[in-house]
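> 3D, please:
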Amino acid sequence: MDAAARTVVARKGILAATVADIAAEAGKSTASFYNYYDSKEDMVRQWALRFRDEAGERARGVTAHGLSDRERVHRAATAHWNTYRHRLAEMISVSQLAMINDDFAQHWAQICAGPVEFITETVVRAQARGHCPGDDPHLLAEAIVSMLNQFCYTQLAGGADPDDTACITTLSNVFYRAVYGTDPPEEDS
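A predicted model of the protein is given here:
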């Protein structure tokens, strides 16, 4: 039932998907859905817990010692992309339900909290070395996480099969420049 639900949700979104759609995709009766879950929301809650655990595992490699700034950012972008790719239905479901349900808004905030905290700490360390002066570390982190989420959604939810390497490289480059890049030279007046 999970595979069918993930397929339907990735295609239609959780708000448009019905239990009947999920059951039809699974080749089962609508009533059989309720052998697994109490509701669509219950299904997404369970998915969110699994997602949280998987995302935590993927993020461990980002904090390894001895990485350059570029390597750390690339690993973070890779972990974000791969988690989104492997848990697209979960990401779509929780983010859509977060717009209309306070419980899911909290789930979404928890999903984003880890990356935001990591990037905030990254920005603070970078600022100590003279990068991104004047930026609010937490706001910059939230902007980067929002960019990562929206880019992953745009690329993966459209039904096409994007080039993982190209997408990860793009995310990594934008993330890296946001934190470690320099301002362009001022033009002569």
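> for the rest of this, base every contact and every neighbour count on C-alpha atoms.
OK.
> the residue nearest to the spatial centre of the chain and Tyr36: what is the separation?
Among the residues of the chain, the one closest to the centroid is Asn149, at 4.5 Å (CA atoms, centre = their mean). Separation of Asn149 from Tyr36 (CA to CA, to the nearest Å): 29 Å.
> which residue ranges form the helices in the protein?
2-12, 19-26, 30-33, 40-59, 69-86, 88-98, 102-128, 137-156, 164-180 (DSSP state H).
> the fifth one versus helix 164-180: what angle between them?
Same thing as helix 69-86. 130 degrees (axes from the mean of the first three to the mean of the last three CA atoms, to 10 degrees).
> to check against the first, give me the structure of this:
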Amino acid sequence: MPATPKGRRTEAAFLEAARQVFAEKGYFNAKISDIAQAAGKSPGSFYNYYENKEELLEGLLEQFSTEVLEESLKSQTDDPLGGIRGAVRAYWTTYRKYLAEMVGVFQMSMTDPVFADRWRENRAAGIRAVLAGIKHAEKAGYRVGLDPSALASAIVSLLESYCWTWMAAGGDANVDPPDDETSIETLSAIWYRTLYFRHEPG
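Purely as a prediction, here's the structure:
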């Protein structure tokens, strides 16, 4: 991150321009010159902030993760279902906002081992957050009865795959496209019922 206010503004301009160009042209078709033009900067100045387009995509991935976390924290509540619903809503709406970047991330993770590792690091943050929720449920007397790490991985995978299917991959055959609220409620119910379906007295 550039130390000066001007540097931070310039980097922010490149990030926002990249989001615009990725949405219009797709990640692989986007050129650094396109991003620089959209940012109102010279192509040469791009390299003062990023080595390549992949590094810029990593920056946007970090931005995505930060926004999901911040929005999830805003919805924290003593009601377990409300907290889960807030987390799902944060992921769903932020995924839609960063859809072009998520497509680029998926494509890069399929072709670049280094980027695949970076994506796994991103998933790890989500898995840790879900694990914390599992431990909270167990402390409250709910018997999950499943391996916590495997379950956390499955829940994160559920969110990722469902968002990808309906936002990027055209949906499922013979299934009516669900609206946002239906999707959020369905994912929340699956997550909640898995953790809170069995309460142990005492």
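> need the counterpart of the residue nearest to the centre of the first structure in the second structure.
Matched to the second structure by TM-score structural alignment, Asn149 of the first structure sits across from Glu160.
> and for Phe118 of the first structure?
Under TM-score structural alignment, Phe118 of the first structure pairs with Ala129 in the second structure.
> how many other residues sit next to that match?
Ala129 of the second structure is flanked by 14 other residues according to other CA atoms under 10 Å.
> same check, this time on Phe14 of the second structure
The burial count for Phe14 of the second structure: 25, using other CA under 10 Å.
> what lines up with it in the first structure?
Phe14 of the second structure maps onto nothing in the first structure, by TM-score structural alignment.
> OK, contacts around the residue nearest to Phe14 of the second structure when sequence neighbours are not counted?
Leaving aside its chain neighbours, Phe14 of the second structure sits nearest to Ala39 (5.5 Å; criterion: CA to CA, 6 or more residues apart in numbering). Neighbour list for Ala39 of the second structure: 13-14, 16-17 [criterion: CA atoms under 8 Å, 6 or more residues apart in numbering].
> if we go to 7 Å?
13-14, 17 (CA atoms under 7 Å, 6 or more residues apart in numbering).
> measure the match of Phe118 of the first structure to Ala87 of the second structure for me?
From Ala129 of the second structure to Ala87 of the second structure the distance is 10 Å (CA to CA).
> again, but for Leu151 of the second structure
Leu151 of the second structure is 16 Å from Ala87 of the second structure, by CA to CA.
> for Ala100 of the second structure, same thing?
21 Å.
> which one of the two has more residues nearby?
Ala87 (24 against 21).
> for the counterpart of the more buried one in the first structure, which non-adjacent residue is closest in space?
Counting by TM-score structural alignment, Ala87 of the second structure corresponds to Ala76 in the first structure. Leaving aside its chain neighbours, Ala76 of the first structure sits nearest to Val62 (5.6 Å; criterion: CA to CA, 6+ apart).
> I figured that neighbour was touching Arg72, is that so?
Yes - in this structure, Val62 of the first structure is within contact of Arg72 by CA atoms under 7 Å, at 5.6 Å.
> overlap of the contact sets of these two?
Common neighbours of Val62 of the first structure and Arg72 (CA under 7 Å, 6+ apart) do not exist.
> which position in the second structure aligns with Arg60 of the first structure?
Match for Arg60 of the first structure (TM-score structural alignment): Leu73.
> just give the number of residues close to that match.
For Leu73 of the second structure, using other CA under 10 Å, the count is 14.
> can you check the one 3 residues further on too?
Counted with other CA under 10 Å, residues neighbouring Gln76 of the second structure total 15.
> gap between it and Thr186 of the second structure?
19 Å.
> Phe115 of the second structure too?
From Phe115 of the second structure to Thr186 of the second structure the distance is 31 Å (CA to CA).
> those two: which has the busier surroundings?
Per other CA under 10 Å, whichever of Phe115 of the second structure and Thr186 has more neighbours is Phe115, with 20 against 15.
> excluding its backbone neighbours, what's nearest that one?
Looking at Phe115 of the second structure with CA to CA, 6+ apart, the closest residue is Ser109, at 5.3 Å.
> that neighbour -> the first structure?
Superposed on the first structure with TM-score structural alignment, Ser109 of the second structure falls opposite Ala98.
> what sits against that match?
Applying CA under 7 Å, 6+ apart, we find Ala98 of the first structure in contact with 104-105, 108.
> do Tyr176 of the first structure as well
Per CA under 7 Å, 6+ apart, neighbours of Tyr176 of the first structure: 70, 73.
> what's it aligned with over in the second structure?
Tyr176 of the first structure maps onto Tyr192 in the second structure, by TM-score structural alignment.
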